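Enquirer: Predicted model and sequence below, questions to follow.
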Amino acid sequence: MSPASSAPAAPDPLTVVGIGADGWDGLPDASRQALCAAEVLIGGARQLALLPAECAGERVPWPSPLRPAVPGLLAAYAGRRICVLASGDPMFYGIGRTLSEVLAEQAECAPADAPGGPAATAAGHRLRILPHPSSVSYACARLGWPVEDTEVVTLVGRPAENLVRALYDGRRVLVLSAGAHTPAEVAALLRAHGFGPTRIRVLEQLGGARERTAEGVAADWDLPPGDALNVLALDCVRAPGTPHLSTVPGLPDAAYEHDGQLTKRHVRAATLAALAPAPGELLWDIGGGSGSIGVEWLRAHRSCRAVSVERDPVRAERIGRNARALGVPGLRVVTGSAPAALEGLPVPDAVFIGGGLTAPGLLDACWAALPAGGRLVANTVTLESEALLADRHRRHGGELVRLAVSHAVPVGGFTGWRQAMPVTQWSAVKPPSDAPSAVPSASPTPSSQENRQP
């Protein structure tokens, strides 16, 4: 027997079929054939109900929560032709992404002595995606909005505060709704953030026989809940007097709730420039204070991640409020003293130390945790901490700068300059020769906030 003939036959691919509100009638032949040939049909109850009797496979509704159930379902029906139903485009905020991630994880965990090894496992569990037009495509077609110029925010399984960072005067935003009550929730959020004049259109059952549109203005929204399957279209209008928030670092200090422990606007902008956030990267913000560095790191890109470490429980709660108010509710807040509180955190791409520099072992722990190419930025206003940064600059290189900001203030009948406390900043990139290591164990040491600007 030849080597080729002895290899196990690859199982049928896992097929994912996108379906819209128009149901079976809106499906192309390839999707219909896949559904009719399937031995197992997995999907939401609403989606499964759209299929005719000729789709004779066993119908399995998704349990809740969905993500943890996926590996078990795939294992339970292994060896059978499986077809998964998805709303619209499965790879646009859909089940297609979840399935691809789960199958990739299974491939990585496959034993090396399995037939063909992990690579064969990955190939044997390949996905076949048959997409349908997404709700975004339908909505933009109805509205006459170019898809590439339209911001899309999903609130399906996500906090409504995620919408805040997309609110800018004159912008068009599509909101993927979590259900019938989402329009009222979004209207309330728009009012709370100074966007009451925004026009809201609710597009229900897009592409189906029961398609309809309802509309109103956020400021006086009183429409009752409609169909649960809806998309919101927002023509954003900022109310007079609402603060303008930029897309770049350096938000006004007044945008934050704080007790004085705040990296001030101009120093904050310089600090974020040194940290250099990039899509998908993770920041540790040590001595979070009001959370401004972590918040603006997250606002740089929707895929950025951040952990803010703060020893004071009152301040830790305040960081969470600031994150939600500024549209980044995903900021993770860890209450505890560094470096002990750093144990178990995922490896960072960048670390900012804005408080507690004199805590024994903190600088060394942060540097050790960084991978090659990771960035560390530390700010201080005290001589004691400045000496520590000067020492690290001698040992690791990087850049040591002093940032001084002055503000014009009245001096009698004239105007003069009042200088804020100068901030010493050390920034460095870890070279390839230094490998990351686990955060050293340490006894909790009270970490002060002496490095935040008063």
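Expert: Now that the structure is in, tell me what you want to look at. For clarity, every value in this text was computed on a predicted model and none was experimentally measured.

Enquirer: only C-alpha atoms for contact and neighbour calcs from this point on.
Expert: Fine.

Enquirer: Now residue 402: which helix or strand?
Expert: According to DSSP states H and E, residue 402 maps onto strand 399-403.

Enquirer: how about whichever helix or strand comes after that strand: buried residues?
Expert: Going down the chain from strand 399-403, the next helix or strand is strand 406-411, by DSSP H and E. By neighbour count with 16 or more other C-alpha atoms under 10 Å, strand 406-411 contains no buried residues.

Enquirer: Please name every helix or strand in contact with strand 406-411.
Expert: Applying 3 or more C-alpha pairs under 8 Å, 6 or more residues apart in numbering; DSSP states H and E, one finds that strand 406-411 makes contact with strand 414-419.

Enquirer: what's the angle between the helix or strand following the strand it packs on and strand 399-403?
Expert: With elements assigned by DSSP H and E, the helix or strand that comes after strand 414-419 is strand 423-429. Counting by axes from the mean of the first three to the mean of the last three C-alpha atoms, to 10 degrees, strand 423-429 lies at 160 degrees to strand 399-403.

Enquirer: ok, second structure coming up, stack it against the first:
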Amino acid sequence: MSATGVPAEVVVVGIGAEGFASLSPSSQSLVLEAPVLWGGSRHLGLVPPVSGQERVPWPSPLSSGLPSLLASYAGRRVVALASGDPLVSGIATTLLDLGVSVRVVPAVSSVALARARMGWSSSSHSVVTVVGRSISTVLRECAPGRRVLVLSSDASTPAAVAELLTSAGWGSSSMTVLGDLGSPSESSVSGVASSWSESAPALNVIALEVAGSGLASWAPGLPDSAYENDGQLTKRDLRASALARLMPAPGQLLWDVGAGAGSVGIEWMRAHPTCRTIAIESNSERAARIARNASALGVPDLQVVEGRAPDALAGLPAPDAILIGGGATREGVLDICLAALKPGGRLVVHGVTLETETLLARAYADHGGALTRIGVETAEPIGTFSGWTPARAVTQWTWSLPTG
């Protein structure tokens, strides 16, 4: 959405669990003098009645209803209520992303309160929100000894997180659920994920101290066994080589064309929480498998497009990097991918057939880049001895678009 058809300004006032009385006098005045007040039903109920004030609860679901709400108040000034710091997984961020002029008056965030209760410095932990998102996002942050604050969606989140951790090999992790932070009814309960049975209030933050033997590495080239697959999998040594050349960077987008099991796109997203992937796969069973693998490895926001390139590439946002893991010889695929890259973009193409190798040799002659042949051999039993078993050699063409 562009900035047209939206309020002239939305002042977002953070309010803690302790309610209206905790606001500063200036924040109280902003709220009480607002002709229009937006917020969740709980937040609106914390404000004393004001004659003539229009109070509007957030639409449900928010994502689909918010554009209409914004358009209804186009050109006007509105005050909105939000929990704690509205820029910590809050409505202010959503409004800014929609092109709204936003002024934020924060309260103490639930993250700051949880950190204070646990005695954790700001540099000693990561923060993950599962508000409106899959809880499997937590898995990307898990490693032995790591601390994680999880911003819960509701009272059911702690039990769901405990089950997730246990199923992923992190069942011995310590969990502390901090409820209604900053309010008179504030609570704290602790336990271990594998035996978690505690109830929780609707407003809670989960403090995790991770322990166990789950998959923890952010380096490229996870074990092949980490992926559900039908054989269409970029093996770990080739995957590590491809990702080294694709060079994932914060905020960047990868097209994984002919994604198979989705391994390259998944590890691209595991490299940084803001990395994004669109996996293009024509086989419906594989497309569903990619989504399952992405969720199991902590990057459930990976987007799967079921379709065949080049037609399935039409209308996709321009990528910063592209892997063509299959289908490079299909007419138009390589040309469209070359044209789609942003300045400074990187392209990696893999081929195992003579036809694809011929195509890549021609592309190398026409465009330059780097052409590499990769062969991997692994030691396997031969009777009572061991010997080298070669995998099929792969030709890899790498090309980068200049930045200027």
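Expert: It's in. Quick caveat, the model's predicted, so the values are computed rather than measured.

Enquirer: Mind checking the TM-score on these two?
Expert: Once superposed, the chains reach a TM-score of 0.94 (TM-score structural alignment, normalised by the length of the second structure), with 398 aligned residues with a C-alpha RMSD of 1.9 Å.

Enquirer: Residue 401 of the second structure against residue 348, yeah?
Expert: No: using C-alpha atoms under 8 Å, residue 401 of the second structure is not in contact with residue 348; the gap is 11.7 Å.

Enquirer: And the two? Which one has more around it.
Expert: residue 348 (23 against 18; other C-alpha atoms under 10 Å).

Enquirer: which bit of the second structure covers stretch 157-165 of the first structure?
Expert: With TM-score structural alignment applied, stretch 157-165 of the first structure matches the range 132-140 in the second structure.

Enquirer: for stretch 340-358 of the first structure, same thing?
Expert: Counting by TM-score structural alignment, stretch 340-358 of the first structure corresponds to 311-329 in the second structure.

Enquirer: just stretch 274-281 of the first structure next, same as before
Expert: Counting by TM-score structural alignment, stretch 274-281 of the first structure corresponds to 245-252 in the second structure.

Enquirer: before we move on, the earlier item: please tell me how far the match of stretch 340-358 of the first structure is from the chain's geometric centre.
Expert: 20 Å (C-alpha atoms, centre = their mean, to the nearest Å).

Enquirer: ends of it, how far apart?
Expert: Taking C-alpha to C-alpha, to the nearest Å, the first and last residues of stretch 311-329 of the second structure lie 14 Å apart.

Enquirer: in it, what's buried?
Expert: For stretch 311-329 of the second structure, by 16+ other C-alpha under 10 Å, it's 313, 318-329.

Enquirer: Name the SS class of the residue most central in space within the second structure, please.
Expert: Centroid-nearest residue in the second structure: residue 301, 5.0 Å away (criterion: C-alpha atoms, centre = their mean). Three-state assignment for residue 301 of the second structure (DSSP: H, G, I helix; E, B strand; the rest coil): coil.

Enquirer: Map it onto the first structure.
Expert: Aligned partner of residue 301 of the second structure by TM-score structural alignment: residue 330.

Enquirer: quick one: that match from residue 145 of the first structure, how far?
Expert: 29 Å.

Enquirer: Okay, helices next: where are they in the stretch 51-200 of the second structure?
Expert: Secondary structure of the stretch 51-200 of the second structure (DSSP state H, counting those that start in this stretch): helices at 62-72, 91-97, 110-118, 157-167.

Enquirer: right, I mislabeled it, should have said the stretch 251-400 of the first structure
Expert: Using DSSP H, counting those that start in this stretch, helices in the stretch 251-400 of the first structure cover 265-275, 292-300, 313-325, 362-369, 383-396.

Enquirer: which one of these lies closest to residue 255 of the first structure?
Expert: helix 313-325 (8.4 Å; C-alpha to C-alpha).

Enquirer: Tell me the buried residues in the closest one?
Expert: Buried, per 16+ other C-alpha under 10 Å, within helix 313-325 of the first structure: 315-316, 318-325.

Enquirer: And stretch 367-380 of the second structure, by the same measure?
Expert: residue 371.

Enquirer: which residue numbers in the first structure go with that stretch?
Expert: Under the criterion TM-score structural alignment, stretch 367-380 of the second structure matches residues 396-409.

Enquirer: For that stretch, measure first residue to last.
Expert: 40 Å.

Enquirer: Over to stretch 137-156 of the second structure?
Expert: End-to-end distance for stretch 137-156 of the second structure, by C-alpha to C-alpha: 16 Å.

Enquirer: ok, now which ones touch residue 423 of the first structure?
Expert: When contacts are counted by C-alpha atoms under 8 Å, 6 or more residues apart in numbering, residue 423 of the first structure touches 267, 379-381, 402-404, 453.

Enquirer: Out of the residues you listed, the closest to residue 199 of the first structure would be?
Expert: Closest approach to residue 199 of the first structure among those (C-alpha to C-alpha): residue 267, at 37.2 Å.

Enquirer: That closest one: what's its closest spatial neighbour, skipping adjacent residues?
Expert: Residue nearest to residue 267 of the first structure in three dimensions, not counting chain neighbours: residue 403, with 7.0 Å by C-alpha to C-alpha, 6 or more residues apart in numbering.

Enquirer: repeat for residue 363 of the first structure
Expert: Nearest non-adjacent residue to residue 363 of the first structure, counting by C-alpha to C-alpha, 6+ apart: residue 357, 6.8 Å away.

Enquirer: how close does the one you found get to residue 188 of the first structure?
Expert: 42 Å.

Enquirer: Now do the same for residue 374 of the first structure: its match in the second structure.
Expert: With TM-score structural alignment as the criterion, residue 374 of the first structure matches residue 345.

Enquirer: What of residue 139 of the first structure?
Expert: Checking TM-score structural alignment: residue 139 of the first structure goes with residue 114.

Enquirer: from what I can see its match touches residue 181, true?
Expert: Yes: with contact defined as C-alpha under 8 Å, residue 114 of the second structure reaches residue 181; the gap is 7.4 Å.
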